[in-house]
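Student: structure for this input, please:
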Amino acid sequence: MSVQLSKMPATTEASPINHASRVNRIPLATYRLQLSESFGFEQIRELIPYLQQLGVSDLYLSPLFRARDGSTHGYDVVDHGAIEPAFGGEVELVRMAEETRAAGMGIVLDVVPNHMGINDSGNRYWLDVLENGEGARWAKFFDIDWDAIPQTLKHRVLQPVLGQSFGATLEQGELKVVYFERRLQIEYFDRRFPLAPRTWPAVLELVAARLAEAAHNGVTAGPERRQARIELTELESIIAQLRHLPASEDCSAQALRNRYREQRIARRRLAHLVTKRPRVAEALTAAIEEMNGVVGQPSSFDRLEELLRAQCYRLAYWRVASDEINYRRFFDINELAAIRVEDSQVFEMVHRLVGTLLERGLATGLRIDHPDGLLDPAQYFENLQTLYRRSQPEATRDATGQLYIVAEKILSGSEQLPTDWAVQGATGYEFINLVSQLLVDATGVKAIHAAYEELSGVEETAAEIFYESKKEAASVAMLSEMQMLAARLYRIAQRQRASRDFTLPTLLRALQEVIACLAVYRTYVPPRGWEASEEDHRRIGLAIRWAKRRNPSMSRSLFDFIASVLLLQFPTNLSQEDREAWRHFALKLQQVSGPIAAKGVEDTAFYRFYPLASLNEVGGELDATGIAVEEFHRLMHHRGATWPHGMSASSTHDTKRSEDVRARLHVLSEIPVRWKEAVLLWRQMNRRFLENWDGEPIPDANEEYLIYQTLVGTWPVTPMNDAARETYCQRIVQYMEKALREAKLHTSWMNPSEDYETLVFDFVRKILGPEAAAFQTDLAQFVAEIADAGFVNSLSQVVLKATLPGAPDFYQGTELWDFSLVDPDNRRPVDYATRTAALKELGRRVEGDLSGVATELAAAWPDPRVKLLVTKQSLAARRRHQALFTHGEYIALETTGGLADHLFAFARRDGDDWAITVVPRHFQSLAHGKQNKKAATGWKAEWGDAAVVLPAEIGAAWRCELSGQTVEAAPNGDTLTLAARELFAALPVALLTKTAGTRPAARG
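Tutor: Alright, predicted model coming up:
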């Protein structure tokens, strides 16, 4: 298959922080699409006209490489070199990509370089490792510790796949030898594991014994006897050939060549015997039956147990993984094994198809999943850029700019994206949290925090829960990874007299403490050179100080030793070999600290501590409150100067709540007293539905508090029929199952307590059932009080991400109101028929009468089409003013008047081209404040003398791109002012551009 695609044009300057001076293609707006068996390339192709009309410039696809059977997300890739057949395969991908290019749009691929799915027969690399051990051709593909401390794992890899203990599994006959696809394998229900060819003689000798008996006793005719002896001789030759295969521990090049050559020949010879000689096939069947043992006769399984002991893997109960697994995983998921993409051969295999897609123009950008799991992220991104350059025609290669790449990097606190990464920015988690902090009321958030202990019963502080959750992740979910690290450190310690008395258990405990106290996801001690950065010195030093403070009974010298290793502060007499061991340990710890932080914070702490759940977002802080407008301006100016092309997201496939749920919950920060009163009332109304669990109510107070926040954030503003109510109830139950298990307090994914969960689910069903009609009425009234402010917040988010520095990213379906929760709720099918029809009608009418359409939709508030209109018009403005929004200057604008704090405004400038964005803040308190003598309804409020201040030279005449209205700035001394009451006369948000004839601004 061959297709000729023209190159995408180079559109704009790259961020000055990057090495290349230009980027090949900067998306104006991306749209994330989640591929599935029912939503593949054909369905995406049909959506291209819709997305083009919406204003999207680039499709942003979930992983499309072949994943394990039945995958629901695509991150469990089993073959990076193949397109997922369930999505339509390569043929449909090309058709979709061609139509995308014809529409002038690009495609951003989601690449998964850190790990692979191994629970699938399609992963030939993992099967090769299971069959041939550390001497396998692909052994270096995976991050396996072949020298693990448990003796049962020396030169073996753990396979924690059994549903019960190994002994019980074996004696119940669940493990069976089979001959399948010319290989002897172990079958466990629907899974098969290859048997190492060196161990096949254990089975084949039983076959030979039967053939020998037939040759001597069972065959009377001369020719048939001779044939039986020939068969036996051939089989004995095969057995001898297999016995002489190189040991799996022999990793030399010669051994590798011999091993695969001789295996191939032996398999072919055996297959010929089994296929062509019925007597051999019958004997093999009988031998396998004997090997597999008889249920009820434990000793009959001894031979099979011995065979399994000889393999390059150890089959084990799945719970063993938390203690003894000896391959690095993606987080604590046993079925996802980390790969060593820092190895050039592995990099090539993982990215060969990516390079082909780039070369053929089928992809124009990349999103890189979990770069913190990589040994050397900076080098990895350089390798990607090199791959891209090499994919371009040689004649133009030198002029080729950077490929557009964004990194899924979680930034903690004030942490910045590493400046040596050859990327255009991050995927937008930090943007989500900054916008949330802008929209909430900081004082109200603090009041909610103050009332949280009373409402939830949670006495620990955010800092304590952060520490405890990370330590728990390091001590339970990812204990195996920590034990591997501790074993490495122990070997290092034993080589120096000063550290020789540090025991393995104390090193393990100390490492867990240091990682629990690390404020960021990982550090970046260099794989080359010997100097840790000043920033890493600060971060590691702080973690060490906190670990000492939290553990006064532990030796301070123990922590000092760990710090010296992590920071490469070598003793003067340390050999080069030992120096490399120190650095290798530091690098491996960095690969583990990020997953521990993610498990501890995102997947544990966020489900234990949630005073205001809308601030508990990926990349957020447990103690987050609001942010001052001045600080937000400063951070956006910095973003524009350093990472102007990073994604600006508001919802993603990983967010804990959709943008509209968060937007509504933000409003609670404006009414902390009313919110507390509501929770206390609802708790009283629903007390009769609580159940007793060892003298304690179920759900507990904190879980009940989360339920009420979840209901407030998602409750429909229009009445539900019986079917809709049942669907809604099931969604909340599904969410609570995930929330309870992630919290790991009363139940968990590893040890689910179905009894406890059932009682919580019953509580949810009862408060949403007919017996709790009074509660539901009060809940609906409460939601009605805050819903309008929530909708205003939602529109503000749309305009902000479309106009602030960055490339706006839209998650599938969120162009209309979307009240989804965490996955899998946010991956439900999207009704594109409704969206397509609505956009088509809007597009037809907007061309002739934008002002009339805006007025009509505003009057029908909260018609979901108002969000569609704001999205469409914001993106249309970006397209008309590409240079302005792609790399234009960011300018903070002052607001004035008695209600100035309720306005947020900024300008973008590129030469004489200007745009002004103005959105409300804290709309609930504005609409119901003293200045509004009668509480406002809908989205309108009295703005008094609130205004935005403009430089006098900027010009007075402006047009709102969202509503079509024109506004005139009033002179005010040396400045101009735009009155808020005029800006928000048609819609609650405004995006202004200069009208024709406006005097150009002077370039400062």
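Student: contacts, neighbours, all on C-alpha from now
Tutor: Will do.
Student: please enumerate the strands of the stretch 51-200 of the chain.
Tutor: Listed from the start of the chain, the stretch 51-200 of the chain has strands (DSSP state E, counting those that start in this stretch) covering 58-61, 65-67, 77-83, 106-111, 115-117, 157-162, 175-180, 183-188, 191-194.
Student: brain fart, the stretch 751-900 of the chain
Tutor: 807-811, 889-892, 895-896.
Student: among these, show me which one is buried the most.
Tutor: Most buried of those, by mean neighbour count (mean count of other Cα atoms under 10 Å): strand 807-811, with a mean of 25.
Student: element containing the residue lying closest to residue 590 once chain neighbours are set aside, please.
Tutor: The spatial neighbour of residue 590 that comes closest, neighbours along the chain excluded (Cα to Cα, 6 or more residues apart in numbering), is residue 522 at 5.4 Å. Element membership of residue 522, judged by DSSP states H and E, is empty: it is in no helix or strand.
Student: to compare against the first, here's the next sequence to fold:
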Amino acid sequence: MTPRATYRFQFHMGFPFAEAEALIPYLDRLGISHVYASPITTAAAGSMHGYDVIDPTRINPELGGEAAFRSLSEAARRHGMGVIIDIVPNHMGVAGGGNRWWNDVLAHGQASRYARFFDIDWSRKLVLPILGEPLTKVIADGQITVERREGRAEIVAYGEHRLPLCDEDQDAAETIALPELLDRQHYRLASWRVSNDELNWRRFFTINDLAGLRVEDDAVFEETHALYFRLYEEGLIDGVRIDHVDGLTDPFGYCRRLRARFDAIARDDGNRAYIVVEKILAADEAMGSDWGVDGTSGYDFMEEVAALLHAPEGTRPLGELWAQLSGRSVEFAPEELQARQDLLSWQFAGQLDQCVAAFAKLLASVPELEGAITTAMLRRAIERLLWVFPVYRTYGPDAPETDEPIRAEVRQRVARFVPPGEAFVVDRILDWLSGEGPGDEVLLSEAVRRFQQLSAPIAAKAVEDTAFYRHAILLSRNDVGFDAGRLSLSVAAFHERMAGRAERFPHAMLTTATHDHKRGEDVRARLAVLSAIPDRWREQVKQWERQTMALSEGLDPADWYMLIQTLVGAWPEPDDMADFAERIAAWQEKSLREAKLRSSWEAPDSDYEARCNALAKALIEEDAGAEFRDGMTRLLADIAPAARANSLVQVALRYTMPGIPDCYQGTEFADLSLVDPDNRRPVDYAAREQALESGGVAKQALIADLLRLRRADPDLFTTGSYHPLPITGHGRDRAIAFERRQGATSLLCVSGLRLAALMDADGRIDWRDTEVALPEGPKRLAELLNDGPVWYQLRPA
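Tutor: Now for the predicted structure:
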């Protein structure tokens, strides 16, 4: 059944299925229609997220196994609810020795029935970059041994990595010289430092523990999806969310195949499977409507509603403040370009080599191009295309509607980087990416695949996991799927996008918080207020700069400013301060290492990180930070009414716009979380249950009331039309109004936006002559929004 509203749970050993089952009555009272589960298949031992799947054919025993999942699903059914699960078709976890498919490949090489399951280049031995030093040194240090377990000999590295030996070496494993024994295996042990350059199998982004799957292969598809089809046939799940769909060889074909398979399964209830994809859309990228899915999992909506909350007048002054403090560019584009160049040469060099080699083979199949294009030309063209590619990837001849505008934009962007006389090479590659042009069909398909499975991780790692940690005009505009080059979205543009949702993807997911967000939804809502009061913010920042000068000595000013913004956004209530310094220290470590400027995961600068942590700790809890904390108290008090308004408006829009609203675990209360693992901390559900029984805290009460309306008339919210309502007068750009209509039933909604500029010291809003054109005539906002920033009214037929 199509969901009315979902609630996302992050399952792990400490929060198994039984814990979620106990919360079904609470979710039902809240108004949720579907549990939305993180991956339920067997993951690496102790996994806290489930995306490192080691066995997609079995439900994770650490979560309770199939019996507990069945019990959860049946409990949901008894309350008229359903279940949606997150599936991971792109990759599997291969660390820790628990993946029997991967172990079989290591033991038998290309002869393994699972050899084709993984995306491995078998022209040389499979490279395993698990060593801390070169192999010869590790052997000399005695860090590699041969041991037997259950009668079979294994290679053991550092006492933790257990690797199978080939069958031929089982009997004499202990007598053969270790270098000779290792040389006889189907894999080559290597230092982790060579992985970026020498890895010959596709990994997930830059994570050596996750190996890419060839789900485009019929056998791989069937074996990795059999469990999902059975669970759907038995009525235990109602649909899926597809993780990282752009990592697949053919996302378009995969989704249509998945839809066809689900549609072919007869269900007693007659409902169609709900399918959404995790897909990051660029600022103006449109998703094709012929994928056979219900839409995305909601990062695009998160971006749209966040941008709507930001005031455009903050763009210039906040940019100037960032440039003045950091000495870095006010524009995001140069940061993105530098990050793409860095990542392509640092972390994706091996994948780039493979991509160039694939195009070189394709080139060799075209006699008329012999001597016209060299391999070096191909490399230069591919590199430069990846520097400027505006989206995660293209999709080939099946998607001309979306791909053609992208290729046209790429041609325009790349022109200034192309060496003189080599533009025709770029054109040739872009033609090949469209599925056109001369050459062997098989070689063409492989070359295009290599490019598309490189452009997606380059975009993700360069933008979200590098440039977003280097650029900080306002951190509330740096999150998964966000356009950091744009501070604000106009009301008119937001209306246009929502009308498009109603027309093209009325069942797409709507979210404002996820397991992957970099800042919680209420952190972003609070920081967004600063865009409406840039002068007040500049004054406060300059005061803090003077007050913390001695404490900040030796720190990069950009790192100082990111810390200040993070403290403002995430500063908790007094009762939650106990572990705040530790949470900030964990965020700092990740932030500094992802930026790759003063520290990195590969070569951490522990001294610099410690100085940053010391500053944060002083500001949060030590005497040296007393003046800072006084300023924080005053600022938070000043912006609290506008921040609360942003928080409630964000909720109201999520639950009234075209689509299916999702509530990420625990965020029915204030969500002041930071990047993972902070956003996956345990949730106090007892407090939430108790609050709901007594009427709910502000966010929770608003969610419950809007879900009450959705339960009463679900069609209005899913398939109802969307119509903007005009606003005039003094505050016309400080509010949004619209009508949802289904037949004679309608829902009218009005919400305030960017209200800090209209608020007095007590939080009262001066709407003056602002009016909204309701169907029965104009109405003053001072009357509608007198008691809060959100007004809505359901008008039944």
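Student: and the TM-score between them?
Tutor: After superposition, the two chains reach a TM-score of 0.96 (TM-score structural alignment, normalised by the length of the second structure), with 794 aligned residues with a Cα RMSD of 1.9 Å.
Student: counterpart of residue 425 of the first structure over in the second structure?
Tutor: Pairing criterion TM-score structural alignment: the partner of residue 425 of the first structure within the second structure is identified as residue 295.
Student: residue 279 is in contact with that match, correct?
Tutor: No - Residue 295 of the second structure is beyond contact range of residue 279, at 9.1 Å (criterion: Cα atoms under 8 Å).
Student: tell me which of the two has more neighbours.
Tutor: The neighbour comparison of residue 295 of the second structure against residue 279 (other Cα atoms under 10 Å) goes to residue 295, with 26 against 21.
Student: and the gap between the more buried one and residue 503 of the second structure?
Tutor: Relative to residue 503 of the second structure, residue 295 of the second structure is positioned 12 Å away (criterion: Cα to Cα, to the nearest Å).
Student: do residue 220 of the second structure as well
Tutor: From residue 220 of the second structure across to residue 503 of the second structure, the span is 35 Å (Cα to Cα).
Student: of these two, which one has the most company?
Tutor: A direct count of neighbours by other Cα under 10 Å for residue 220 of the second structure and residue 503 places residue 220 higher, at 17 against 14.
Student: residue in the first structure matching that one?
Tutor: With TM-score structural alignment as the criterion, residue 220 of the second structure lines up with residue 346 in the first structure.
Student: same question, residue 451 of the second structure
Tutor: Matched by TM-score structural alignment, residue 451 of the second structure corresponds to residue 589 in the first structure.
Student: now residue 275 of the second structure
Tutor: With TM-score structural alignment as the criterion, residue 275 of the second structure matches residue 405.
Student: the strand or helix carrying that match vs the second structure, average offset?
Tutor: Of the helices and strands defined by DSSP H and E, residue 405 of the first structure is found in strand 404-407. Comparing strand 404-407 of the first structure with its match in the second structure after superposition yields a mean distance of 0.5 Å (mean Cα distance after the TM-score superposition for the first structure).
Student: need the next SSE after that strand, C-terminal direction.
Tutor: Using DSSP H and E, the helix or strand that directly follows strand 404-407 of the first structure along the chain is strand 425-426.
Student: how big is the offset of that following strand relative to the second structure?
Tutor: Its match in the second structure and strand 425-426 of the first structure itself, once the structures are fitted together, sit a mean 0.6 Å apart by mean Cα distance after the TM-score superposition for the first structure.
Student: show me what that strand is in contact with.
Tutor: Contacting residues not belonging to strand 425-426 of the first structure are listed as 405, 406, 407, 408, 409, 417, 643, 644, 645, 646, 647 [Cα atoms under 8 Å, 6 or more residues apart in numbering].
Student: I'd say the first one and residue 366 touch.
Tutor: Yes - judged on Cα under 8 Å, residue 405 of the first structure makes contact with residue 366 at a distance of 4.8 Å.
Student: higher neighbour count, these two?
Tutor: Applying other Cα under 10 Å to residue 405 of the first structure and residue 366 shows that residue 405 carries more neighbours, namely 28 against 22.
Student: tally of neighbours for residue 464 of the first structure?
Tutor: As a burial measure, residue 464 of the first structure scores 11 neighbours (other Cα under 10 Å).
Student: what residues sit buried inside the longest helix anywhere in the first structure?
Tutor: Longest helix in the first structure by number of residues (criterion: DSSP state H): helix 773-803. Neighbour counts over helix 773-803 of the first structure (16 or more other Cα atoms under 10 Å) mark 775-776, 779-780, 783-803 as buried.
Student: tell me how far the match of residue 275 of the second structure lies from residue 424 of the first structure.
Tutor: Going from residue 405 of the first structure to residue 424 of the first structure by Cα to Cα gives 6 Å.
Student: need the residues touching each of the two.
Tutor: Counting by Cα under 8 Å, 6+ apart, nothing touches both residue 405 of the first structure and residue 424.
Student: the residue nearest to residue 590 of the first structure maps to what in the second structure?
Tutor: By TM-score structural alignment, residue 522 of the first structure lines up with residue 393 in the second structure.
Student: mind checking what residue 230 of the second structure lines up with in the first structure?
Tutor: Residue 230 of the second structure maps onto residue 356 in the first structure, by TM-score structural alignment.
Student: could you check which helix or strand contains that match?
Tutor: helix 344-359.
Student: related to what we said a few turns ago, which other helices and strands does the strand holding residue 405 of the first structure contact?
Tutor: Using 3 or more Cα pairs under 8 Å, 6 or more residues apart in numbering; DSSP states H and E as the contact criterion, the secondary-structure elements in contact with strand 404-407 of the first structure are strand 365-368, strand 425-426.
Student: so which elements touch the first one?
Tutor: This means strand 365-368 of the first structure. Judged by 3+ Cα pairs under 8 Å, 6+ apart, the packing partners of strand 365-368 of the first structure are strand 106-111, strand 404-407.
Student: just name the most buried of the ones you listed.
Tutor: Highest mean neighbour count among those (mean count of other Cα under 10 Å): strand 404-407, with a mean of 26.
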